[in-house]
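> Give me a 3D structure for the following:
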Amino acid sequence: MARTKKRPFNVNVFLNTVDGGRTVATYRKNETVYSQGDPADSVFYIQKGKVKVCIVSEQGKEAIVALHQSGDFFGEGCLSGQPLRLATVSAMMDCIIMRLDKASITRVLREEPKFSEMFMSYLLARNARVEEDLVDQLFNSSEKRLARLLLLMANFGREGSPQPVIPKISQETLAEMVGTTRSRVSTFMNKFRKLGFIHYNGDLEVHNSLLNVVLHDNPHLRGRDR
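Presented below is the predicted three-dimensional model:
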């Protein structure tokens, strides 16, 4: 007998069948999904678009600590007892985002093993990425950090096919993500463009040759600052 091919678990299809506690909303570019200090009472799933996660310190200093894109969850801190949001999440482009209230997603995680397995795998992979980001911030030059950020935004090294064209993103935002100045980002971006690693004219196209900056300690490519 021929084997029946196992169908991959489709998160979008599954979440659209969740009974109750689910809403879908459209967010315009720069619109806030939730703000730092809001009640943490739900988990969000990005069906389309990209969002940024920002934290503001007591001194008023703002830092972008993460970017999420289609297929990502965010706001899951509520599941571990987090009472208030620790960050502000806003749309970087027009987005379609699903909100699942805490009670609904808790029930689904308990009753649906396939979704629970997928969700846990996602969280573990993202935790590994956070650790990589920390190592990157501590030990790599800002040039390498920028190259790695661009590759991650283009989906290199993640599941699924790379999406080398990144919607327009400001150099100020990139500088906040990398932890350097806008002028340094401008210098590195010009260097990457001249070396053929990227191309930009409105949208930003990232070529896999940019991996050379991350993988090789080449004096020709190395930035001097940390």
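
> going forward, measure contacts and count neighbours with C-alpha atoms only.
Noted.

> What is the longest helix of the chain by residue count?
helix 113-139 (DSSP state H).

> which strands and helices sit next to that helix?
Identification of packing neighbours for helix 113-139 by 3 or more Cα pairs under 8 Å, 6 or more residues apart in numbering; DSSP states H and E yields helix 102-111.

> For Leu100, list the residues it contacts.
If you count contacts by Cα atoms under 8 Å, 6 or more residues apart in numbering, Leu100 has them with 21-23, 42-44.

> Tell me which entries of these lie within strands.
Among these, the ones falling in strands (DSSP state E) are 22-23, 42-44.

> related to what we said a few turns ago, of the contacts of Leu100, buried ones?
When burial is judged by neighbour count using 16 or more other Cα atoms under 10 Å, the buried members of the contacts of Leu100 are 22, 42-44.

> between those, which is closest to Lys144?
Minimum distance to Lys144 across those is 30.9 Å, recorded for Phe44 (Cα to Cα).

> The closest one: what's it in contact with?
With contact taken as Cα under 8 Å, 6+ apart, Phe44 is in contact with 73-76, 97-100.

> Relative to Lys61, how far out is the residue lying closest to it once chain neighbours are set aside?
Once its chain neighbours are removed from consideration, Phe44 has its nearest residue in Arg99; the separation is 4.6 Å (Cα to Cα, 6 or more residues apart in numbering). Counting by Cα to Cα, to the nearest Å, the separation of Arg99 from Lys61 is 29 Å.

> which residues of the chain fall in strands?
Taking DSSP E as the criterion, the chain carries its strands at 22-27, 32-34, 42-48, 50-56, 62-69, 73-74, 88-91, 95-101, 165-166, 198-201, 203-206.

> now, among the buried ones among the contacts of Leu100, which is nearest to Arg184?
Each of the buried ones among the contacts of Leu100 was scored against Arg184 by Cα to Cα, and Phe44 proved nearest at 34.1 Å.

> which residue packs closest to Ala91, ignoring adjacent ones?
Using Cα to Cα, 6+ apart and skipping the chain neighbours, the partner closest in space to Ala91 is Val51 (4.3 Å).

> The one you found is in contact with Ile96, isn't it?
No: with contact defined as Cα atoms under 8 Å, Val51 does not count as touching Ile96 (10.5 Å).

> Another for comparison:
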Amino acid sequence: MSERKYYHEDSPWIKMPQLDWSPLTADRSTTHYDRGHIFYDQQEYCDNVFVIKRGRVAMCLCTPEGNLRITMVLDKGCIFGNQSILDGNPNSCQAEVVSDNAEIFVLSKQAVEEKLRHDPRLAYNMLLQSNRINRMLITQVELMSFRHSEGRVCFYLLHLADQYSEEKNGKKEMYLRYTHQDIAEITGLSRVCVSNIISGLVKDSILTKKDGMYSVVQMDKLQGRINISGIGDE
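You can find the predicted model right below:
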């Protein structure tokens, strides 16, 4: 088998501005939410469906002991809270705002369900987003099963740099500020493990850090670190 190639659609940072939700959002205003706001908890029913106009919302798995794992981060154009329309079950993840100044359309689930019955474009949009999420989740299972810790961290850094950076002086300067704990929560690794891996990438001149912000100096080497097979210690 040839070397695994990763695509934009494999990223857990999901932005879908091309989706047209105007049949649901026309003539409606958004609601402002601050970082940390929780729309609903895992295994909780919610009477609303949400569409992101601006900002990011994390879908999180939580345990009774307080452990948290981010499965994906939804961005502009994504819909969430719509799972139970199709199967009647509670939401499978906690939905939490992880950016400043989020602007979200809050829609009645009953009204969305009624629109879905009469407008196939909405169903098609949901299928497009579901397809993107399915591809991403399969990639996450692959990373957890066949890549060591460094490969997993490099995968997420690669997609952060691809989606939230500016090209300057041959480097990808990230404008999305993140902490080692943020990376730990999305990789399923410990914060100490992530810190050690990132320190190693800085030492190897793959990453640089200035004023608390990281830049990727060598995207090809970052990509190469992902494809080193084997399960490492966490």
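
> TM-score for the pair, please.
Their TM-score after superposition, calculated using TM-score structural alignment, normalised by the length of the first structure, is reported as 0.76; 206 aligned residues with a Cα RMSD of 2.9 Å.

> possible to save the strands of the first structure as JSON lines with distance to Asp136 of the first structure?
Putting the strands of the first structure into JSON lines (distance: least, Cα to Cα, whole Å) gives the following:
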{"stretch": "strand 22-27", "distance to Asp136 of the first structure": "31"}
{"stretch": "strand 32-34", "distance to Asp136 of the first structure": "28"}
{"stretch": "strand 42-48", "distance to Asp136 of the first structure": "26"}
{"stretch": "strand 50-56", "distance to Asp136 of the first structure": "18"}
{"stretch": "strand 62-69", "distance to Asp136 of the first structure": "13"}
{"stretch": "strand 73-74", "distance to Asp136 of the first structure": "22"}
{"stretch": "strand 88-91", "distance to Asp136 of the first structure": "23"}
{"stretch": "strand 95-101", "distance to Asp136 of the first structure": "29"}
{"stretch": "strand 165-166", "distance to Asp136 of the first structure": "21"}
{"stretch": "strand 198-201", "distance to Asp136 of the first structure": "21"}
{"stretch": "strand 203-206", "distance to Asp136 of the first structure": "20"}
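
> Go through those strands and name the closest to Glu132 of the first structure.
In terms of Cα to Cα, the element of these nearest to Glu132 of the first structure is strand 62-69, at 12.6 Å.

> so the closest one versus strand 95-101, what angle?
90 degrees (axes from the mean of the first three to the mean of the last three Cα atoms, to 10 degrees).

> what distance separates strand 62-69 of the first structure from the centre of its chain?
Its chain's C-alpha centre lies 7 Å from the corresponding centre of strand 62-69 of the first structure when counted by Cα atoms, centre = their mean, to the nearest Å.

> Which other helices and strands does that strand contact?
strand 42-48, strand 50-56, helix 171-178.

> start and end residues in the second structure for the first one, please.
Right, strand 42-48 of the first structure. Counting by TM-score structural alignment, strand 42-48 of the first structure lines up with residues 48-54 of the second structure.

> re earlier: let's have the helices and strands packed on strand 62-69 of the first structure in TSV, adding distance to Asn140 of the first structure.
Conversion of these to TSV gives the following (distance: least, Cα to Cα, whole Å):
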stretch	distance to Asn140 of the first structure
strand 42-48	30
strand 50-56	22
helix 171-178	11
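
> Please identify which of those is closest to Pro8 of the first structure.
Using Cα to Cα as the measure, strand 42-48 is the one of those that comes nearest Pro8 of the first structure, at 17.5 Å.

> Map Ala103 of the first structure across to the second structure for me.
Ala103 of the first structure maps onto Gln110 in the second structure when the alignment is built from TM-score structural alignment.

> Pull up the gap between that match and Met72 of the second structure, please.
When Cα to Cα is the yardstick, Gln110 of the second structure and Met72 of the second structure sit 26 Å from each other.

> who's more crowded, these two?
Met72 (19 against 13; other Cα atoms under 10 Å).

> contacting residues around the counterpart of that one in the first structure?
With TM-score structural alignment as the criterion, the equivalent of Met72 of the second structure in the first structure is Ala66. For Ala66 of the first structure, the contact set (Cα under 8 Å, 6+ apart) comprises 52-54, 177.

> any chance of those in CSV, plus neighbour count?
Formatted as CSV, the contacts of Ala66 of the first structure follow (neighbours: other Cα atoms under 10 Å):
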residue, neighbour count
Lys52, 22
Val53, 20
Cys54, 20
Met177, 19
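
> Looking at the second structure, which of those residues hold up?
Contacts retained in the second structure from the contacts of Ala66 of the first structure (both residues aligned by TM-score structural alignment, their matches' Cα atoms under 8 Å), given in the numbering of the listed structure: 52-54, 177.

> Pick the one among those residues closest to Val165 of the first structure.
For those, with Val165 of the first structure as the reference and Cα to Cα as the criterion, the closest is Lys52, at 17.7 Å.

> How much space separates the closest one from Asn208 of the first structure?
Taking Cα to Cα as the measure, Lys52 of the first structure falls 24 Å from Asn208 of the first structure.

> cool, and Glu58 of the first structure?
When Cα to Cα is applied, the distance between Glu58 of the first structure and Asn208 of the first structure equals 40 Å.

> Compare neighbour counts for those two and give me the winner.
Asn208 (14 against 7).

> I'd assumed Phe197 was in contact with the more buried one.
Yes: the pair Asn208 of the first structure and Phe197 qualifies as a contact (Cα under 8 Å) at a distance of 7.3 Å.

> Leu107 of the second structure and Ile52 of the second structure, how far apart?
Noted for Leu107 of the second structure: a distance of 11 Å to Ile52 of the second structure, by Cα to Cα.
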